[in-house]
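Student: pasting a predicted model and its sequence here:
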Amino acid sequence: MEISFIGAGNLAWHLAPALENAGHHINEVYSHQLKHARQLVSNLYDAHTHSELNFADSPSQLFVLAIPDDALESVCSQLVLPENALVVHTSGARSLESLENWMAIYSDVPVRTGVFYPLQTFTKGQSFMLFDEIPLCIEATDSTTEDTLVQLGQAMSDTVYIITSEERRTLHVAAVFACNFTNHLLTIAHDLTVRDGLEFDLLRPIIAETFRKGLAAPNPTAVQTGPARRGDLTTIETHLTYLSNQPKLAEIYQLLTQSIRSQYSQ
């Protein structure tokens, strides 16, 4: 399939090469920052940068919107596509209906719409990720488009799901808790240790074991440990005293402690 990318950030950095490795051809990469498009193109076989959102003469059949959610409508309002092109967004939170409505309002030619959402965290500049085990969540406005996206996904991953916008939103919220919030808590732990002259490496074994147990258990609630799980109020108060000069961290500590205690008091 002939493909163009609108966006050259974290996701595009990994998804575009993965599509090429699956036998597809990336024609063009557009980014509002041309240097980012050039960086991505340098990692592709035969792609070139595209300096505007007018793709009317593009040979591509699929246009991938790999851009932040809050930029989707603005980009759609400027996007010019070939007739009957397939345009997909890669958002976990935006509905398919939103994309369908924007294209109906802004496009002068009929286009097809869908969602191609890889459920993974991506970082630009790192080694290209293998997509074999990354869940790909598919949604489309019609069965023909759905079949096209499923075939596209199955050429890359062993895990392809057809899910609704509501289901995808649930997965995205859950992923924010499991991934983004978890990483933020690791950042807090790092800053606490470094601030007091300790090495963050001391925590690596307990972090690794926590994730090993949590992923191995049918439900992570079965392997919860710590003072909140035990109801150890003395230790909790000791920790809050330590955090008394950092009210924001104390608030996070209290909120999570109360959530854990509530979970196990039922």
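Tutor: Cool, got the structure.

Student: going forward, measure contacts and count neighbours with C-alpha atoms only.
Tutor: Noted.

Student: the helices in the stretch 1-150 of the chain, which residues?
Tutor: 10-21, 34-41, 72-78, 96-106, 143-154 (DSSP state H, counting those that start in this stretch).

Student: dump those helices to a markdown table, plus mean neighbour count.
Tutor: Output for the helices of the stretch 1-150 of the chain, formatted as a markdown table (neighbours: other C-alpha atoms under 10 Å):
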| stretch | mean neighbour count |
| --- | --- |
| helix 10-21 | 21 |
| helix 34-41 | 19 |
| helix 72-78 | 15 |
| helix 96-106 | 16 |
| helix 143-154 | 17 |
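
Student: compare those helices and give me the one nearest Lys213.
Tutor: Closest to Lys213 of these, according to C-alpha to C-alpha: helix 10-21, at 28.7 Å.

Student: circling back to that earlier point, so for Thr193, which of the helices of the stretch 1-150 of the chain sits nearest?
Tutor: Nearest to Thr193 among those is helix 10-21 (29.2 Å), distances taken as C-alpha to C-alpha.

Student: comparison target below:
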Amino acid sequence: MSFTTWIFDPKIPFENLSLATKTQSYTFGRRIYTFQANQQAYWLKFHQANSQHILAKAFQRELNFYQLHQHTQQPFLLPYQIIQFSDVVNQLDAMEGGGGLLTANSDAFFTALTDDSEIESIQQKILAALDTLDALHQLGWIHGDLKTEHFRFYENSCRLIDFEQCFRIGFPIQTLDATPHYMAPELFQGTGKTIQSDLYALGIILYEWLTQLTLKAGSYHDWAVLHCQQLQIQLPSTLQCFFPVLKGLLEKHIEQRFSSVSAAKAALNAKDLLENKNK
């Protein structure tokens, strides 16, 4: 049964329904469930009516993004449908009509590296992530909240999820809502999000993936100090060929950072990296 067929058969009950919402988000009215239907796995995301209006507005922004692209089959998106709960048999808590976002389940894209991970396979993984982000940018959108978990692996390709902070290039949203862990230095100074802040966030994701370390800070102020002053890129000796890519993505000053995905891809295909692959 195809993903789309399931939508038009609302009598099928949810199986193995499991709540996956983080505790704080649950308190604010956000709901994310995983479940199965006819042996296929899905995610279901919605926001309860009359709950935390900022999160409700963000979720509506995401629904609008998906509605806008539902007939164009964008390659960076998971298969999805926007559903009305009045049409679906469900066992969800305190649902009073409204709509939700249903997507195919997927695996994490940035899985742990192994000791025998080859330079070429790492390069291709980074390239896939860059291509996926570039597809969004070329369509005219900033993601605005890239995190490791927002890159997904589905049908041998890289996909993106969570477009609550997404906005059209040149038309930024008025409220700054970002995750300090991935925030570019200029965002701490009140500058709006851009392609380059997306690239910085991807740089943090790649840095943590390549080093298998997680950056830590105790407060918003500590994150600001880390990103604006303290962050120093250090890679294992076997992965030094990726240093130019990370350096260009993680420049503290925006005028020195890569201005596009194309610039990052050029660094990824640089001479030193190619020579390292051929050793």
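Tutor: Perfect, thanks for sending it. Small disclaimer: the values here were computed from a predicted structure and weren't measured.

Student: quick one: TM-score?
Tutor: The TM-score (TM-score structural alignment, normalised by the length of the first structure) is 0.28; 134 aligned residues with a C-alpha RMSD of 6.4 Å.

Student: count residues in the vicinity of the nearest residue to Ile119 of the second structure once chain neighbours are set aside, would you?
Tutor: Counting by C-alpha to C-alpha, 6 or more residues apart in numbering, Ile119 of the second structure lies nearest to Lys277, which is 6.1 Å off, once chain neighbours are set aside. Look at Lys277 of the second structure: counted by other C-alpha atoms under 10 Å, it has 14 neighbours.

Student: for Lys277 of the second structure, give its distance to Gln84 of the second structure.
Tutor: Per C-alpha to C-alpha, to the nearest Å, Lys277 of the second structure is found 51 Å from Gln84 of the second structure.

Student: Leu63 of the second structure now?
Tutor: 12 Å.

Student: between those two, tell me which one has more neighbours.
Tutor: Neighbour count, other C-alpha under 10 Å: between Leu63 of the second structure and Gln84, Leu63 has more, with 19 against 12.

Student: so which of the helices of the stretch 1-150 of the first structure comes closest to Leu65 of the first structure?
Tutor: Closest to Leu65 of the first structure of the helices of the stretch 1-150 of the first structure, according to C-alpha to C-alpha: helix 72-78, at 7.7 Å.

Student: just checking, what packs against the closest one?
Tutor: If contacts are counted by 3 or more C-alpha pairs under 8 Å, 6 or more residues apart in numbering; DSSP states H and E, helix 72-78 of the first structure sits against helix 96-106.

Student: what's the spacing between Gly99 of the second structure and Ser157 of the second structure?
Tutor: In terms of C-alpha to C-alpha, Gly99 of the second structure sits 28 Å off from Ser157 of the second structure.

Student: more crowded one of those two?
Tutor: More neighbours surround Gly99 than the other of Gly99 of the second structure and Ser157, with 20 against 15 (other C-alpha under 10 Å).

Student: list the buried ones in the longest helix anywhere in the first structure?
Tutor: In the first structure, assigned by DSSP state H, the helix with the most residues is helix 247-264. Neighbour-count burial for helix 247-264 of the first structure, counted by 16 or more other C-alpha atoms under 10 Å, picks out Ala250, Tyr253, Gln254, Thr257, Ile260.

Student: also stretch 54-74 of the second structure?
Tutor: Across stretch 54-74 of the second structure, burial judged by 16+ other C-alpha under 10 Å covers Leu55, Ala56, Ala58, Phe59, Gln60, Arg61, Glu62, Leu63, Phe65, Tyr66.

Student: out of those, the closest to Ala266 of the second structure would be?
Tutor: Of all these, Ala266 of the second structure sits closest to Phe65, with 30.0 Å by C-alpha to C-alpha.

Student: give me the helices and strands touching the longest helix seen in the second structure, please.
Tutor: As assigned by DSSP H, the longest helix anywhere in the second structure is helix 119-138. The elements that helix 119-138 of the second structure packs onto, with contact taken as 3+ C-alpha pairs under 8 Å, 6+ apart, are strand 157-160, helix 261-268, helix 271-277.

Student: rewinding a little: overlap in contacts, Leu63 and Gln84 of the second structure.
Tutor: Residues touching both Leu63 of the second structure and Gln84 (C-alpha atoms under 8 Å, 6 or more residues apart in numbering) are Gly100.

Student: right, I'll call it a day here.
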